[in-house]
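Participant: Sharing a sequence plus its predicted fold:
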Amino acid sequence: MSVIRFPRVSDDFGTPLFLFVDLQREYVVDGRAHALRHRQPWTGNCMRLLEFARKRGFPIAHFRLLKREPFFNRATPFAEWIEEFRPWPHEMVFERSQPSCYANESFAALLESLSRPDFVLAGLTCETNCLATLFDAHHRGHRALLVADASASRGLGEQSEGQVHDVATAIAGLLCEVATTAEIVARFAGRKPSLAV
């Protein structure tokens, strides 16, 4: 069976929101069930992307997964932000209990209120949270751009984190553009942020 790829719409992104998904301690504390074995390159690239968005004045949204179970529980320190990714007071913060960022009704309403709901997506984990968000964006006609090297995936069964991430980003490529941190920085370096509603 072959896959037919249709050409993408060629018009450029408007001013994107920069979305940082689930940069929580649950993923980086050794011994936790969801802890990633590899911290690079995603950590360094996420930090570079966040610093770029802050310096240029792009709108930034942070997402946090919170559940009523032992993992991602608000009452534990593991649900907290990884310290270097802690949101600044003026940045948006959205919480949800389901994988997709659209599970937060306020975020979904925000995107619906924009004339061009474009976003750049980075963070954890690509095989679930990022893909779920990208599927929802695709169905709503919202434009997304996944930053592959500023996101990471968990291993599944015999498949390593890297192998799962390669598959997840390949699937993402069917739904949206996929780029590197360096490509995003170069693409939006000259852009003046403006959110038209």
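Facilitator: Arrived safely, thanks for sending. Numbers count the residues shown, from 1 in each chain.
Participant: all contacts plus neighbour counts: C-alpha atoms, from now on.
Facilitator: Will do.
Participant: What residues sit buried inside the helix ranked longest in the chain?
Facilitator: Counting by DSSP state H, the longest helix found in the chain is helix 42-56. Neighbour counts using 16 or more other Cα atoms under 10 Å place 42, 43, 45, 46, 48, 49, 50, 52, 53 of helix 42-56 among the buried residues.
Participant: could I get the residues you listed as JSON lines with distance to residue 117?
Facilitator: Formatted as JSON lines, those follow (distance: Cα to Cα, whole Å):
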{"residue": "42", "distance to residue 117": "25"}
{"residue": "43", "distance to residue 117": "26"}
{"residue": "45", "distance to residue 117": "24"}
{"residue": "46", "distance to residue 117": "21"}
{"residue": "48", "distance to residue 117": "23"}
{"residue": "49", "distance to residue 117": "19"}
{"residue": "50", "distance to residue 117": "19"}
{"residue": "52", "distance to residue 117": "20"}
{"residue": "53", "distance to residue 117": "17"}
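Participant: putting a second one here so we can go through both:
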Amino acid sequence: MIALLIIDMQKGMQSPTLPPRNNPQAEANIARLLAAWREREEPVVLVRHISRSPTSVFAPGQSGAEFQEAFAPLAHEHVVEKNVPDAFVNTGLERWLHARGIRDVVIVGVSTNNSVEATARTAGNLGFSTVVVADACFTFDKTDFGGTLRSAEEVHLMALANLHGEYADVRSTADVLGSVT
């Protein structure tokens, strides 16, 4: 079994107040992967960020904390609520995967350099065979530590470079779909 982990595909990620993003095809690719997993009846884990800050768009009760309609969980799918970027920290996700004998995970979602990267690093460190799907993730423009504004694509590619070969195997949607169907 291979679990599909969909990270933070919440309504708050569609806010027009967010910085410019990359990969406008990410949602379509995530939807293709989700459809394939559901068709094969493989495990799907939907992760959402629940902020501890009452003013956050991800605070409990805010519409931004809700899953986007295309990624709403089915009744039998596992939902993980996290308060930090890493979906393994204080959520029981590792235990849930181990209890089902799942040793392989495919990670998609947002944002590449934050929750996706943090979750993939931990998955790899915990010994899971981890794939991050490059074209099924996205991120936002960000100013680096030296004060230079980096485009979302630059931030995305650096995050993927940080992961590939050490914590995860970075692949494309087509490659993943070709290997699991």
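Facilitator: Perfect, I can see it now. Note that the structure is predicted; figures quoted are calculated from it, not measured.
Participant: Quick TM-score on the pair, please.
Facilitator: After superposition, the two chains reach a TM-score (TM-score structural alignment, normalised by the length of the second structure) of 0.89; 173 aligned residues with a Cα RMSD of 1.6 Å.
Participant: how big's the offset between the very next helix or strand once past the longest helix of the first structure and the second structure?
Facilitator: Once the chain leaves helix 42-56 of the first structure, the next helix or strand it forms, by DSSP states H and E, is strand 60-65. In the superposition with the second structure, the average deviation recorded for strand 60-65 of the first structure is 0.4 Å (mean Cα distance after the TM-score superposition for the first structure).
Participant: What is the corresponding segment of the second structure for strand 60-65 of the first structure?
Facilitator: Using TM-score structural alignment, strand 60-65 of the first structure lines up with residues 44-49 of the second structure.
Participant: Quick one: residues in contact with the matching stretch.
Facilitator: Residues outside stretch 44-49 of the second structure that contact it (Cα atoms under 8 Å, 6 or more residues apart in numbering): 3-10, 34, 37-38, 58, 65, 67, 71, 73, 77-85, 87.
Participant: Please list the members of the residues you listed that lie in helices.
Facilitator: 34, 37, 38.
Participant: how about a markdown table for those, with distance to residue 46 of the second structure added?
Facilitator: What follows is these, written out as a markdown table (distance: Cα to Cα, whole Å):
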| residue | distance to residue 46 of the second structure |
| --- | --- |
| 34 | 10 |
| 37 | 12 |
| 38 | 13 |
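Participant: Nearest to residue 104 of the second structure, out of those: which one, please.
Facilitator: Nearest to residue 104 of the second structure, judged by Cα to Cα, of these is residue 37 at 13.3 Å.
Participant: Against the second structure, what's the mean shift for the longest strand anywhere in the first structure, could you check?
Facilitator: Counting by DSSP state E, the longest strand found in the first structure is strand 143-152. Overlaying the second structure shows strand 143-152 of the first structure at a mean distance of 0.6 Å from the equivalent residues (mean Cα distance after the TM-score superposition for the first structure).
Participant: Over in the second structure, find the residue span that strand aligns onto.
Facilitator: The aligned range for strand 143-152 of the first structure is 129-138, by TM-score structural alignment.
Participant: give the contact list for residue 111 of the first structure.
Facilitator: Counting by Cα under 8 Å, 6+ apart, residue 111 of the first structure touches residue 117.
Participant: Next one: it from residue 104 of the first structure, what distance?
Facilitator: 11 Å (Cα to Cα, to the nearest Å).
Participant: Over to residue 129 of the first structure?
Facilitator: 13 Å.
Participant: how about the strands in the first structure?
Facilitator: Going by DSSP E, the first structure shows strands at 17-21, 60-65, 92-96, 118-124, 143-152, 177-179.
Participant: Which part of the second structure matches the shortest one?
Facilitator: Put plainly, it is strand 177-179 of the first structure. Against the second structure, strand 177-179 of the first structure falls on residues 169-171 (TM-score structural alignment).
Participant: how big is the offset of that stretch relative to the first structure?
Facilitator: Aligned to the first structure and superposed, stretch 169-171 of the second structure gives a mean residue distance of 0.6 Å (mean Cα distance after the TM-score superposition for the first structure).
Participant: Show me how far that stretch is from its chain's centre.
Facilitator: Centre-to-centre, stretch 169-171 of the second structure and its host chain are 14 Å apart (Cα atoms, centre = their mean, to the nearest Å).
Participant: which residues sit against it?
Facilitator: Here stretch 169-171 of the second structure makes contact (Cα under 8 Å, 6+ apart) with 130, 131, 132, 133, 134, 160, 163, 164.
Participant: and the third one, what does it touch?
Facilitator: Spelled out, that is residue 132 of the second structure. Contacts here follow Cα under 8 Å, 6+ apart; on that basis residue 132 of the second structure touches 106, 107, 108, 120, 168, 169, 170, 171.
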